[in-house]
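1. Here is my input, please return the structure:
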Amino acid sequence: MTTSTPVSTPYSRETTAIEVVRGIDLTGRRAVVTGGASGIGVETARALAAAGADVTLAVRNVDAGQQAATDITGTTGNDRILVAPLDLADLASVAAFVRTWDGPLHMLVNNAGIMASPEMRTPQGWEMQFATNHLGHFALATGLRPALAAADGARIVSVSSSAHLRSPVMFEDIHFQQRPYEPWAAYGQSKTANVLFAVEVSRRWADDGILSNALMPGAIRTNLQRYVSEEDLARLRAESGGGTTPSWKNTEQGAATSVLVAASPLLDGVGGRYFEDVQEAGPNQPGTRTGYAPYARDPEAAERLWQVSEEHLRG
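-> Okay, the predicted model is just below:
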């Protein structure tokens, strides 16, 4: 069962991922980090490895993944860093990853993503951001459910964004077939889906000891923004409270909330929540870009999204 008391931590937005795992022993625990070759993914993996976990980097570019694994081993001394191919937009790739996994999985960090891209579609005709950010991770998590259940207390980390405040999941037209494509609306609904997924996992799979929480990592300059203009980046910084003062986090700080959700004992028994700046966040207040939108934690929307996602995977 999930607890209802808000989680309070001793950390702040300046806290790094390594600081979050200080004093935590993850020896014998296994983690998968999607998109673990760059950005906050590699720093999430590094912190988990530093605490002793066996970490698999699930990546599209295996060569980049191998370079990241070598770097992580060099900085942590942990040589139990594996690399496996995974393209979240390709369900055959997801299925292949699931087939090759053996044994329990304690931490699944759904970190990989695509942001505000030009209109692109999968072979099924699905809008690429929703397909990658949500459906691919949904297929991965449901495929790995037996491994997660075998871990006895597994956690799924759902990396969302404050951009979820831009849009609920538009169930009547998820894939922009009736409305004009808009990159940020597409990104926003995919990030709302990440939060709803965490809510529904924690309801459906709690009896298996599996819980999930969602998070906003913060404003971090990474390859995720490869489709985002400098003008959009300036606007995002202003919306995050920076104004003319830089408010970007570095990647080590950006990974801190993911690591909190993945590994901190402060979150034992906690599921279906939303975190930012290494703290549990409350509901969004008008005029701000922090906290969660009520529609992102609506249990009816979460259940509907799960059903729709299953229908997508069945074809």
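
2. can we go C-alpha only for contacts and neighbour counts from here?
-> Fine.

3. downstream neighbour of whichever strand or helix holds Val259 in the secondary structure list?
-> For Val259, the host element (DSSP states H and E) is helix 256-263. Next along the chain after helix 256-263, taking DSSP H and E as the criterion, comes strand 274-276.

4. And that next one, what does it pack against?
-> Counting contacts by 3 or more Cα pairs under 8 Å, 6 or more residues apart in numbering; DSSP states H and E, strand 274-276 is packed against strand 211-216.

5. packing partners for the strand it packs on?
-> Using 3+ Cα pairs under 8 Å, 6+ apart as the test, strand 211-216 ends up in contact with strand 155-159, helix 183-204, helix 256-263, strand 274-276.

6. repeat that for 6 Å
-> On a contact count with 3 or more Cα pairs under 6 Å, 6 or more residues apart in numbering; DSSP states H and E, strand 211-216 meets strand 155-159, helix 183-204, strand 274-276.

7. Toward the C-terminus, what is the element adjacent to it?
-> Next element after strand 211-216 (DSSP H and E): helix 230-239.

8. which element follows that following helix toward the C-terminus?
-> That would be, after helix 230-239 and using DSSP H and E, helix 251-254.

9. Who are the packing partners of that next one?
-> Against helix 251-254 (3+ Cα pairs under 6 Å, 6+ apart) you get helix 39-50.

10. Remind me what the helix or strand just after the helix it packs on packs against, helices and strands.
-> Counting by DSSP H and E, the element after helix 39-50 in chain order, helix or strand, is strand 54-59. Packed against strand 54-59 by the contact rule (3+ Cα pairs under 6 Å, 6+ apart) you find strand 30-34, strand 81-85.

11. structure for this one too, so we can compare:
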Amino acid sequence: MKDRIRTTGKRLIRLFGVVLAVTAITFVLVDFLPGNIAYDIAGEEATMEDIEALQKELGLDRPVIIRYGNWLADIAKGDLGKSFRTQEPVLEAILSRLPVTIELMVLSQLFALALAVPLGILSAYKPRTIIDNTLSSIAFAMMSIPVFVMGLVLIYIFAIKLQWLPATGYMPLSDGIQNNLRSFLLPALCIAMVEWVPFMRVLRSDMIATLQENFILMAKSKGLPASHILFRHALRPSSLTLITILGIHMGHLIGGAVIVEIIFALPGIGRLLIGSIFSRDFAMVQGCILFITIAYVGVNFLVDYFYGLVDPRIRISGMG
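-> From the prediction side, this is the model:
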């Protein structure tokens, strides 16, 4: 028990260091962006005195390390600051857009797993056959298509040609679950059509190895159906790498969600981040990066604990 607590503490310290490093690097990089937000806010008619006064008011006249230290002190108090442009509290802006991004990520991952798991099992059950080769060819073809190209293709097919789904726009849950899901189907499917490939390939590789284990051979000798062996005996121990990839891809998914949110006009955190970068809204950019970083390292922290739920052998070895 003490070893587990000590290990957890070390992991949390390491993750805190990652968050600190990412936010520091981002703070410096944003400071190097060309232009001056004080000029944009003050307008063309502003004098140099007006611009200098605005810079002082925003704290932009201080060295970057001082501004970063002040920002950390405010974060420790739970204050992420306010937008330089709209004066909207950063935390409120992020929380108001958080449900959109979460729903997009959850739906896209569910769609991706719905494709990857059965196809990965089928490829592992029929390795090096025409089925396996066909699925592998399709997977590599899908993986080579960028997310924005996939989005345009889906819009052309389902929104323009078939007119089944809306091309852009967002419908909140308050307008009904059906309308909400209709507005998310194309964006989520756009990400899933690219994301399912590594999931399928990883599961296929691990399951091929699992199917050679002695406990699988024993299950076969008992005359158990193939579907029972694949889903009840082979899937769980073959899912460890899949869970790892799933956690790692959460960060990658946020990057893909940025493009998808812009293409489909979804008011999520990714779209907020891009707009803030273009407008040099330092406070909003830093708040979005902080949130994304914490979410990313938090997911990977939880992945380690899900290992024990998938494979009890890890819990036993960890206790030893």
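
12. what's the TM-score here?
-> In this superposition the chains share a TM-score of 0.24, using TM-score structural alignment, normalised by the length of the first structure; 136 aligned residues with a Cα RMSD of 7.0 Å.

13. Strand 30-34 and the helix holding Val259 of the first structure, what's the angle between them?
-> Interaxial angle of helix 256-263 of the first structure relative to strand 30-34 (axes from the mean of the first three to the mean of the last three Cα atoms, to 10 degrees): 140 degrees.

14. angle of helix 256-263 of the first structure against strand 155-159?
-> Going by the same axes, to 10 degrees, helix 256-263 of the first structure makes 160 degrees with strand 155-159.

15. Out of the helices and strands packed on strand 211-216 of the first structure, flag the one nearest Val109 of the first structure.
-> With Cα to Cα as the criterion, Val109 of the first structure lies closest to strand 155-159 of those, at 4.6 Å.

16. coming back round to it: okay, the helices and strands packed on strand 54-59 of the first structure in CSV with mean neighbour count next?
-> Below are these laid out as CSV (neighbours: other Cα atoms under 10 Å):
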stretch, mean neighbour count
strand 30-34, 25
strand 81-85, 19
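
17. Any chance of the ones you listed in TSV with distance to Ala68 of the first structure as columns?
-> Below are these laid out as TSV (distance: least, Cα to Cα, whole Å):
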stretch	distance to Ala68 of the first structure
strand 30-34	12
strand 81-85	9
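
18. do you know which of those lies nearest Ala147 of the first structure?
-> strand 30-34 (10.4 Å).

19. Who are the packing partners of that closest one?
-> Contacts defined by 3+ Cα pairs under 6 Å, 6+ apart place strand 30-34 of the first structure against strand 54-59, strand 107-110.

20. Tell me which of those sits most buried.
-> strand 107-110 (a mean of 27; mean count of other Cα atoms under 10 Å).

21. How about residues contacting that strand?
-> 31-34, 154-158 (Cα atoms under 6 Å, 6 or more residues apart in numbering).

22. For Ala58 of the first structure, see how far away the nearest residue to Val62 of the first structure once chain neighbours are set aside is.
-> Using Cα to Cα, 6 or more residues apart in numbering and skipping residues adjacent in sequence, the residue nearest Val62 of the first structure is Pro85, 6.0 Å away. Look at Pro85 of the first structure and Ala58 of the first structure: by Cα to Cα, to the nearest Å, they are 6 Å apart.

23. quick one: common contacting residues for these two?
-> Contacts common to Pro85 of the first structure and Ala58, judged by Cα under 6 Å, 6+ apart, are absent.

24. Apart from its neighbours in sequence, what residue is nearest Asp31 of the second structure?
-> Closest residue in space to Asp31 of the second structure, ignoring its immediate chain neighbours: Val64 at 7.3 Å, by Cα to Cα, 6+ apart.

25. Can you list the buried residues in whichever helix in the second structure runs longest?
-> When the second structure is parsed with DSSP state H, its longest helix is helix 90-125. Across helix 90-125 of the second structure, burial judged by 16 or more other Cα atoms under 10 Å covers 90-91, 93-94, 97-101, 103-105, 107-109, 111-113, 115-117, 119-125.

26. burial of the residue nearest to Ser123 of the second structure when sequence neighbours are not counted, as a residue count?
-> Spatially, and ignoring its direct neighbours in sequence, Ser123 of the second structure is nearest to Asp132 (4.7 Å; Cα to Cα, 6+ apart). Using other Cα atoms under 10 Å, Asp132 of the second structure has 19 other residues around it.

27. Kindly report the same for Arg314 of the first structure.
-> Residues lying near Arg314 of the first structure (other Cα under 10 Å) number 7.

28. now do Val62 of the first structure
-> Val62 of the first structure: 16 neighbours (other Cα under 10 Å).

29. how close does Ser123 of the second structure get to Ile208 of the second structure?
-> Distance from Ser123 of the second structure to Ile208 of the second structure, by Cα to Cα: 9 Å.

30. okay, the helices and strands packed on strand 211-216 of the first structure, which one's buried deepest?
-> strand 155-159 (a mean of 28).

31. what packs against it?
-> Strand 155-159 of the first structure is packed against strand 107-110, strand 211-216, with contacts defined by 3+ Cα pairs under 6 Å, 6+ apart.
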